[in-house]
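J.: after the sequence you'll find the predicted model.
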Amino acid sequence: MSSQKLSLPALTAMVVGSMVGAGIFSLPRTFGAASGPVGVLITWVIAGGGMYMLARVFQALAERKPDLDAGVFAYAKAGFGDYPGFLSAFGYWIGSCIGNVSYWVLIKATLGAFFPVFGDGNTVTAIIVASIGIWLFHFMILRGVKNAALVNTIVTVAKIVPILVFIVVLAFSIRAGMFRENFWGGVGMPQTSLFEQVRATMLVTVFVFLGIEGASVYSRYAKKRSDVGAATIIGFIGVTALMVLVTMLPFAVLPRAEIADMRQPSMAALLEAVVGPWGAVFVSVGLVVSVLGAYLAWSLIAAEVLFVAAKNQDMPKVFATENKNQVPAAALWMTNAVVQLFVISTYWSSDAFALMLSLTSAMSLIPYMLVAAYGLKLARGRLTYETRPQERNRDLIFAGIATLYTIFMILAGGLKFLLLSAVLYAPGTLLYLWARRERGRRVFRGLDWALLAIAVIGAVYGLYALASGRITL
C-alpha cells in the first residue's frame, strides 16, 4: 500500500483536477446571460463564502475524524445513521456519474464547432466516440490508482495553461468604458432584478465547485492526514480566483449581449473575438485536456465512494472487491456502466449539457448538507474537542454557515431538480435493501421511514410531472 500513497501536491492536484473541468470553460456565457458584473460579484461572494466554509468543515473533519475514509459518505453515516449515510453515498456517486456524462457532452460539443458530425454533443457519432472514451479510461484506471493519479497530476498542470493565457489576454484587452456600460446589466439585455440575476447563477456555482472534497474522498491514500485539509484549502483558493477572473474580465472586453449569445464553450469564442481564430483552437484543445482530466478524477472518486460504502456494509458486497492492482474493479464497472447509460440517454435531450450540469449540482447538495450538519453536530456537542478546545467556536461558525448555505442552495435550485433527484434516490434505495438483506440486518428504523416516504412521494410526483409535461428535460 505504501506505493499507493499520495503527497500534498498530488492531493492538491486531485482537488484542482476535480474542480477545473467542464464548468469553468462555459462560465462567461452562463453568467453573461444571467447577470451583469454587480450580480456576478454578489454571486461569487455568496457561493465562494459558502463553499469556503464547507471547505473548512472538510478540513476540520479530516483532522478530527482521521478514521473516516471517503469523507462525504462516511461523515453522513457517522452523524446520522446508516440510511442517511447510504443516501449520501448514493447521491454523491450518481451525481458523479451524471457529471461525467456532462464532460463527454461538452467535449463533443466543442469538437462540433470544427466537425459538424458531433453537433451539440448528443448525435449518434458523438455518443459512439464518447462510449469508446469511457471504456479506454476504464481499462487505464484498472491498471492502478497510482498510475491514474500521476496522469491526473500531469493533466492538471497542462489544462491550467490555456485558462491563464485567457486571463492574461483579456487583462491586456480591458476597456474601462465597456465595463461601465455592462456594470448594471448592459445594453440590449432584459431588465431583471438583482435578486433574479443572482438566483439564476447560483446552481451553476455548485457545479464548478464540485470537487472541493477531492482530497477528502481519497484520504486513505494520503501520506500524511494533515495534507488532506491543506490540499482542500489550497485547491479551493486557487480555483476560486481563476473562476472569478474568468467571469469578470469578459465584461471589460465585450458587450454583455454579445457574451450571452456565444456558443459554448464560450471561453473559446471570447478568446477568438479578441485574438482571432487561433484563440478558439487553443482554448478548445485546453478544454478537451481539462475535461478528460476531470473525467479521470471523478471516475476515481465515484468508484472510491461506491467501494468504501460497500466496505462499510451499506452497499452490496460485490462492490467491495479489488483487483490485483488494488483498484475497486466492481465499483468501477458499475460506475462506467451507469455513465454509459446516461450518455446514450442524451440522444433524447434538447440541452443535454445544461440538464446534466444542474442535475449533478442538485444531487451533490444533499451529501454536502449532511457533511456540514455533521461538522455542526460535532462542534455543538463538543465531540473530539478534548484536544484543541479553543477551535470549537471557530468550527461552530464555519459549520453553521456551511449548513445554512447548502440548505439555501437546495431551495434556490427549485422544485424541478428536487423532484428529479427523488426520481433517482427512490429506486437507488433498492441497493440499500440488497445490502441489508445479504447481511441479515434490519433495513429501516425510526427516521429512516420518513426519509423513504419523502423520496418515494417525490419520485412518484416527479415521474407524473415528467409524463404530463410539467417538467421538461
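T.: Perfect, I can see it now.
J.: only C-alpha atoms from now on, for both contacts and neighbour counts.
T.: Will do.
J.: quick check, central residue of the protein?
T.: Centroid-nearest residue in the chain: residue 210, 2.7 Å away (criterion: C-alpha atoms, centre = their mean).
J.: who are the contact partners of that one?
T.: 18, 19, 361, 364 (C-alpha atoms under 8 Å, 6 or more residues apart in numbering).
J.: and for the nearest residue to the last one once chain neighbours are set aside, the neighbour number?
T.: The shortest distance from residue 364 to any non-neighbouring residue, by C-alpha to C-alpha, 6 or more residues apart in numbering, is to residue 92 (5.4 Å). Residues lying near residue 92 (other C-alpha atoms under 10 Å) number 27.
J.: quick one: list the elements packing against the helix or strand hosting residue 151.
T.: Secondary structure assignment for residue 151, by DSSP states H and E: helix 145-171. In terms of contacts (3 or more C-alpha pairs under 8 Å, 6 or more residues apart in numbering; DSSP states H and E), helix 145-171 is packed against helix 8-19, helix 124-142, helix 226-248, helix 266-275, helix 277-311.
J.: try this one next to it:
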Amino acid sequence: MDTDKTATRTMSLPTLAAMVVGSMVGAGVFSLPRNFGQATGGFGALVAWTIAGSGMLMLAFVFQRLAIRRPDLDAGIYAYAKAGFGEYPGFFAAFGFWASTCVGNVTYWVLIKSTLGQVLPIFGEGNTVPAVLLSSVFIWLFHTMVLRGVREAAAINRIVTIAKLVPILCFVVIALFYFDAGVFADNFWGGEAYSESLFEQVRSTMLVTVFVFLGIEGASVYSRYARRREDVGRATVLGFLSVLAVFASVTMVAYGILPRAELAATRQPSMAPVLESVVGPWGAWFISIGLIVSVLGAYLAWTLLAAEVLYVAAQDHDMPKWLARSNAQGVPSAALLLTTLMIQAVLVVTLFSEDAFAFTLQLTSVLSLVPYLLAAAFALKLALGDGKPGTGLAVAGLATLYTAFLVFAAGADNLLLACLVYAPGSILFVLTRREQGRRPFAGTEWVLLAVSVAGAIAGFVALATGTITI
C-alpha cells in the first residue's frame, strides 16, 4: 500500500460537502436581488430557478456517477474531458476551469471594495485605484496563508462556511417576517414597465445562475483527498441541494420587500439595501459583514480549487512540468503562484471596466461552460457506449442539453471575451508538447485552436471598436 497516498485521504463527507457549499456560497448570493430584479419578475425567477436547479442537479448527478464509474480519474472536470475527448480538449477544460476560478476570485474583491465604498468613497464600485491596490495586498496575503498547507486551509474553510451561512439565513427569515404579499403580486409578472418575453427574461438570468452554482464540482476536484470514493458524489448532491434552497429563497423573498424597479436599482451587494429597507441601517451593516466573511471563505476555497487543477494537469503531463512543483507542506506552490498572478492581472483589468462586478461575473460564468459541457458530454459518451437506455443515459443527456443551452444563453459577446482568455492559454499547451518533444498540435486539435484564435481576434476587434464593452 502506498502510505503517502493514503495519508492524503483525510477529507470526510462533511468536509467535502463543506468544500462544495463553501465554493458555491460566495459573492453571488449577496447580489441575487438586484441581478434577478434587473432581469425578471417573480414568475420568471421561478422558471429560471427550476431550469437552473434541474440542469445543475443533472450535472451534480453526472459528477456523482463519474466519481463511482471512473474512480481512476482525479481532479474531476479536467480528467473527464481528457479521458473523453483527448489531450487538447482536456487542456481546454483544465485551463478554462482554472481561468474561471481566477476571474471569479476577482469578483469577490470587487464586491468587498464596493461594500466598503458605501462608507469610504475612494473605493467606489470596487474598481478604483485604491480598491485595486488594497485588494492586491490581500490576494498576496492569502497566497502566503495557503502555502501553509491544503488540509489546514480546508479546515479553515469548513469553519467559515458555517459562519457565513448565518447572515444569509437571517436575511431570509427577517424578509419572510416583513414579506408584503401585495408587493410580491405586483412583482410577479415583472411590473407594468417590463415587457421582455419570458424566454428573454429567463435567458438573461442564466449566467447569473451559473455563477452562483460554480463550485458544484468542488468535491470532485478534491476526489484524491476523500476517505471514501462514494463520498465524492454524495457530497456534491448534498451540497448542491442545500445551496439551491438558499439561493432560491433569497431571490423570492426579495420580491416581497421592494418593487422590481427598486430591486434593479439597488447598489451591490443588493441584499444589504433590501434588508436595510425593512430594519434600518443595521441591516445593511449586518449583511455587509456577512458578505466579507462569506467572500473571504469562498476566495480561499476557489484558490485551492484553481491550484489543484493546474497541479494535477501538470502531473499528468498536460501542463508544463514546472507547475507540478510543491513545497514541503505538499502545497502546489508553482500552480498557486500562477493562480495568484492571474488574479492580479484580471484585478488590474477591472480598472477599465464600466461595471466591474457584472463584467467579472459574466466572464467567470462563460469560461466555466466549456469544462461543464465536456464533463457532461463524457458522461453521455459512456452511457451511449453501454448500449442500453436507462437513468444514466437520461441524466447525462439532460446535463449535456442544459450545458449546451447555457452556451447559447451566454451570447456572442461573452463567448468572444472568453476566447480572448482561451486562445493565449494555448501557449501553455505548446510548451508542454515541446517538453515532450512532440508536435504542438495534430489533427482536429488545429480546428479547436483555429476557432479559439479566430474568436479572440474578433473579440479584440470588437473591444477596439467599442462593439463590446467591459
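T.: That came in fine, so what should we check first? On a predicted model such as this, the values are computed, not experimentally measured, just so you know.
J.: in TSV, list the contacts of residue 210 of structure 1 along with neighbour count and distance to residue 285 of structure 1.
T.: Output for those, formatted as TSV (neighbours: other C-alpha atoms under 10 Å; distance: C-alpha to C-alpha, whole Å):
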residue	neighbour count	distance to residue 285 of structure 1
18	30	18
19	27	18
361	27	26
364	26	28
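J.: out of those residues, flag the one nearest to residue 154 of structure 1.
T.: Distance to residue 154 of structure 1 across the contacts of residue 210 of structure 1 (C-alpha to C-alpha) is lowest for residue 18, with 13.3 Å.
J.: ok, back up a step: how near is the residue nearest to residue 364 of structure 1 to residue 235 of structure 1?
T.: Taking C-alpha to C-alpha, to the nearest Å as the measure, residue 92 of structure 1 and residue 235 of structure 1 are separated by 20 Å.
J.: swap in residue 119 of structure 1?
T.: 34 Å.
J.: the two: who's more crowded?
T.: Per other C-alpha under 10 Å, whichever of residue 119 of structure 1 and residue 235 has more neighbours is residue 235, with 27 against 19.
J.: isn't that one right up against residue 20?
T.: No: Residue 235 of structure 1 lies out of contact with residue 20 (C-alpha atoms under 8 Å); the separation is 9.9 Å.
J.: count of residues packed around the alignment partner in structure 1 of residue 242 of structure 2?
T.: Counting by TM-score structural alignment, residue 242 of structure 2 corresponds to residue 238 in structure 1. Residue 238 of structure 1 is flanked by 11 other residues according to other C-alpha under 10 Å.
J.: likewise residue 347 of structure 1?
T.: Neighbour tally, residue 347 of structure 1, other C-alpha under 10 Å: 16.
J.: if I look at it, how far off is residue 280 of structure 1?
T.: 26 Å.
J.: check contacts around the aligned residue in structure 2 for residue 41 of structure 1.
T.: Aligned counterpart of residue 41 of structure 1 in structure 2: residue 46 (TM-score structural alignment). By C-alpha under 8 Å, 6+ apart, residue 46 of structure 2 lies in contact with residue 252.
J.: and if you look at residue 343 of structure 1?
T.: 101, 104, 105, 127, 130, 131.
J.: before we move on, the earlier item: show me what the residue nearest to the centre of structure 1 lines up with in structure 2.
T.: Alignment note: residue 210 of structure 1 maps to residue 214 in structure 2; criterion TM-score structural alignment.
J.: could you pull out the strands for structure 2?
T.: Counting by DSSP state E, no segments of structure 2 form strands.
J.: so how far is residue 463 of structure 2 from the aligned partner of residue 420 of structure 1 in structure 2?
T.: Matched by TM-score structural alignment, residue 420 of structure 1 corresponds to residue 417 in structure 2. Distance of residue 417 of structure 2 to residue 463 of structure 2, computed by C-alpha to C-alpha: 9 Å.
J.: look at the two and report which has more neighbours.
T.: Between residue 417 of structure 2 and residue 463, counted using other C-alpha under 10 Å, the more crowded position is residue 417 (25 against 16).
J.: thought that one was touching residue 362?
T.: No: if you go by C-alpha under 8 Å, residue 417 of structure 2 and residue 362 don't touch, sitting 9.6 Å apart.
J.: contact partners for residue 25 of structure 2?
T.: Residue 25 of structure 2 touches 212, 243, 294, 298, counting by C-alpha under 8 Å, 6+ apart.
J.: which residues does the aligned partner of residue 274 of structure 1 in structure 2 contact?
T.: Aligning on TM-score structural alignment places residue 274 of structure 1 opposite residue 278 in structure 2. Listed by C-alpha under 8 Å, 6+ apart, the contact set of residue 278 of structure 2 reads 178, 257.
J.: give me the number of residues near residue 436 of structure 1?
T.: Other residues close to residue 436 of structure 1 by other C-alpha under 10 Å number 18.
J.: same deal with residue 421 of structure 1?
T.: The number of residues near residue 421 of structure 1, taken as other C-alpha under 10 Å, comes to 24.
J.: one step back: and the residue nearest to the match of residue 420 of structure 1 when sequence neighbours are not counted, how far from residue 367 of structure 2?
T.: The shortest distance from residue 417 of structure 2 to any non-neighbouring residue, by C-alpha to C-alpha, 6+ apart, is to residue 459 (5.8 Å). Distance of residue 459 of structure 2 to residue 367 of structure 2, given as C-alpha to C-alpha: 14 Å.
J.: so where is stretch 139-156 of structure 1 in structure 2?
T.: Using TM-score structural alignment, stretch 139-156 of structure 1 pairs with 144-161 in structure 2.
J.: repeat that for stretch 83-100 of structure 1.
T.: Under the criterion TM-score structural alignment, stretch 83-100 of structure 1 matches residues 88-105.
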